[in-house]
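Trainee: Sequence first, predicted model second:
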Amino acid sequence: MGRWGRRGTAGAAIAARLSFDNVSHSYDTAPAVDRVTLDIEPAEFVCLLGHSGCGKTTLLKLAAGLEEPSSGSIMINGQAVSGGSRFVPPEKRGVGLMFQDFALFPHLSILKNVMFGLTTLPRGDAEREALKALRRVGLEDYAELYPHALSGGEQQRVALARAIAPRPSVLLMDEPFSGLDSRLRDEVRDETLAVLRETRATCIIVTHDPEEAMRMADRIVLMRSGRLVQVGTASELYHTPVDLAAARFFTELNEIPGEVEGGRVVTPVGDFARQGVVSGEEVTVCVRPHGVRLVEPGAGVPGRLVARRFLGEVERLDIAVEGLDGPLKARSRDMNPVAVGSEVGVAIDEAAVLMFPVRGERTRFGD
């Protein structure tokens, strides 16, 4: 797909603080964003994460000025741009936009597409800034071509060049990598992140992909039904999810019934130290597959290997354990030669265990 431009050559912006204060928005009678309060620091990279319909794209549109909130206010550097009687149009917010379909104008050359947001500059200056942005994404030689002549990855790079050329203080991106072939996605994502770090703009990206959010964001904002569920670093959301639905979002889980007995939780796969749940209540014990390990028969919990699948760097193992409705799932790098059908022992790494009260399990992400 061609080389990107030299790193460290993107023009820098003056980053802005973006704040949402008790912001709500509805379509007809359905709430899309519900009382959201969030501060995003200058030059911070934040991912809005969640399933379709959770409100993340609506929140992005509210920040851009493409929608006006039903209540609450939005501020850039402490100045209200939405809320009450105040509404600043998108073109006057100092905000850059990048959409999942790239939104390139088919009748304009690549250079003119990038120049589109530079209308306040004299033509010569606008052309120089556009060529500089194209050079940074490695497409300066494509300036006179039209979008149809470019691959999907190249069109994404043009959209990025157009977004950074005006040096916005805030850059908003809606699923910018979702349309790319999986072979290209990692490279384009990593190079895009490098460009965005160079611009020093405050960045918000909408995604439904937890791995993408963890790879890119300083902080992740997990959303559900228009509300903020949890805000924190990738490590915080992965290791200390606020509820079972949040835990499910970031990793596959073995969900095992457990009963609290004093300071321990008793399950069919062993007893574990209680994690802040009330004595006497039923809990769901969640074990991540990488925390399930095969040991010699007679050690650990008795089980039987019922299936195995080679996945490259790891193997996926299914293990039948008495007391469980379905097989215990494991991911192993050991490439253990145990044959399917063999009796095995199962050991659980307690660091891979999470616990949640049964009463809270009905909370799931809505579409």
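Mentor: Done, it's in.
Trainee: all contacts plus neighbour counts: C-alpha atoms, from now on.
Mentor: Will do.
Trainee: State the next helix or strand along the chain beyond the helix of greatest length in the chain.
Mentor: Assignment by DSSP state H gives helix 182-199 as the longest helix of the chain. Counting by DSSP states H and E, the next helix or strand C-terminal to helix 182-199 is strand 202-207.
Trainee: Structure two is appended below for comparative analysis:
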Amino acid sequence: MLTTTSAPNHDLVAGLDKPLHVLKEDGTRRPDPTLDPMLRDVDLEMLRDLYLDMAVVRAIDDEAVALQRQGELGLWPPLRGQEAAQIGLGRALPETDFLFTSYRENALAWCRGVGPGEMLSVWRGTTLSGWDPFAHHMATPQVIIGAQAHHAVGYAMATQAQGKDDIAVSCFGDGALSQGDVNEAMVFAASFHAPVLFFCQNNHYAISEPVDVQATVPIALRPTGFGIPSLRIDGNDVLAVRAASLLASQHIRAGKGPMFIEAVTYRLGPHTTSDDPTRYRDEKELERWRRRCPLGRLERHLEQLGASVEELRTEAERRSHEATTAMQEAVAALPSPAPERMFEHVLATEHPGLLRQREQFRAFTDSLAPEQAEGSAA
């Protein structure tokens, strides 16, 4: 059982007073008895791959923001600052584990091989669902806050009933802990010993609401009320996230029930491209978190190990250019669907209400036909 010496009354949570970490902000490696056993396989090649993953994901994110500003996308939810939390989780789990995420986990989609067209089509408004969930073992992004927690627990209970070794992962932000769905999901997970990992990226803001208004105690304490053990880690330390994810998945696969991880990180950009974060946070706070950048931290660690940082940056730029070019080409190639397709794949079976709406839409478009014909003739 996970313990913390400074908070003996909370023996289900580790990292309560200070998030667990193994990389200091200056890149120095420090020992941690909880996480170190999960990091014995880390070598220079793995560190290099993690850095390249984070660099490419940041470039993808920046390009998507640029595409939205150019009018190519209707909206985009930036993840800048949260690269380590998502890459650390994504590269720790086998691809058969099923992910249920919110709208910001585009780095996890990258890890699961989701293509640029699949990733961007929803935000361009050309489809209702960007990719086949079963092809990538990842559900399409959930916009309703916290709803994916129910989906993850249901899937986990199904895999458990089938005797499979796979686990489900539910990813959400700090604001989702204020939603009933997440708390109800934890009740079911604890009661039925479901093989599910609850992964919270505490990026300090639920849109504009700071986390200290949402929670007067560390978020990692909440699941312990349901009997779910919890880890609180530095979400800007990719090695700490990877180690915690491995530790949690081992616990779950051993039949010990669900676990919860709080990855303490920070959203450097806006909530979405329609948000203005300057209205609710100041530059000093932003600058403090810029210094904790997950890419800079790992780069400094690699430099201390004697790796060629310049060569790594060059390779990151090359891969980033490939990825962003593919995004630009994918957006240009996305077809504009017929308006009537909005009625397809809404329900599994036909429903009188939906059929009525479809007929009303057809009648409306038919009524426009004479006006359009006159306009063309003129």
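Mentor: Arrived safely, thanks for sending. No experiment lies behind these values; they were computed from the predicted model shown.
Trainee: Got a TM-score for the pair?
Mentor: Once superposed, the chains reach a TM-score of 0.28 (TM-score structural alignment, normalised by the length of structure 1), with 143 aligned residues with a C-alpha RMSD of 5.6 Å.
Trainee: re earlier: what angle do the longest helix of structure 1 and strand 202-207 make?
Mentor: 160 degrees (axes from the mean of the first three to the mean of the last three C-alpha atoms, to 10 degrees).
Trainee: tell me which strands and helices helix 182-199 of structure 1 is in contact with?
Mentor: helix 152-164 (3 or more C-alpha pairs under 8 Å, 6 or more residues apart in numbering; DSSP states H and E).
Trainee: Now the element after the helix it packs on, going C-ward?
Mentor: Next along from helix 152-164 of structure 1, by DSSP H and E: strand 170-174.
Trainee: Pull out the buried positions in the helix or strand harbouring Leu246 of structure 2.
Mentor: Secondary structure assigned from DSSP H and E places Leu246 of structure 2 in helix 238-251. In terms of neighbour count (16 or more other C-alpha atoms under 10 Å), helix 238-251 of structure 2 has its buried residues at 238-249, 251.
Trainee: Secondary structure element holding Pro370 of structure 2?
Mentor: Counting by DSSP H and E, Pro370 of structure 2 is part of helix 352-377.
Trainee: elements contacting that helix?
Mentor: Using 3+ C-alpha pairs under 8 Å, 6+ apart as the test, helix 352-377 of structure 2 ends up in contact with no other helix or strand.
Trainee: in that helix, what's buried?
Mentor: Arg358.
Trainee: The closest residue to Tyr205 of structure 2 other than its chain neighbours: neighbour count?
Mentor: Sequence neighbours aside, Val211 is the residue nearest to Tyr205 of structure 2 in space, at 5.6 Å (criterion: C-alpha to C-alpha, 6 or more residues apart in numbering). Neighbours of Val211 of structure 2 under the rule other C-alpha atoms under 10 Å: 18.
Trainee: Val211 of structure 2 contacts Gly173, doesn't it?
Mentor: No: counting by C-alpha atoms under 8 Å, Gly173 is not a contact partner of Val211 of structure 2; they are 10.2 Å apart.
Trainee: Which neighbours do the two have in common?
Mentor: Asn202 (C-alpha atoms under 8 Å, 6 or more residues apart in numbering).
Trainee: can you map out the strands along structure 2?
Mentor: 13-14, 98-100, 168-173, 196-202, 205-206, 209-210, 230-234, 259-264 (DSSP state E).
Trainee: quick check: angle from the last one to helix 238-251?
Mentor: An angle of 170 degrees separates the directions of strand 259-264 of structure 2 and helix 238-251 when computed by the same axes, to 10 degrees.
Trainee: Who are the packing partners of strand 259-264 of structure 2?
Mentor: strand 196-202, strand 230-234, helix 238-251.
Trainee: picking that back up, in a markdown table: the strands of structure 2, plus distance to Glu311 of structure 2 and mean neighbour count.
Mentor: Below are those laid out as a markdown table (distance: least, C-alpha to C-alpha, whole Å; neighbours: other C-alpha atoms under 10 Å):
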| stretch | distance to Glu311 of structure 2 | mean neighbour count |
| --- | --- | --- |
| strand 13-14 | 38 | 26 |
| strand 98-100 | 33 | 27 |
| strand 168-173 | 34 | 26 |
| strand 196-202 | 31 | 27 |
| strand 205-206 | 36 | 20 |
| strand 209-210 | 39 | 14 |
| strand 230-234 | 28 | 28 |
| strand 259-264 | 30 | 28 |
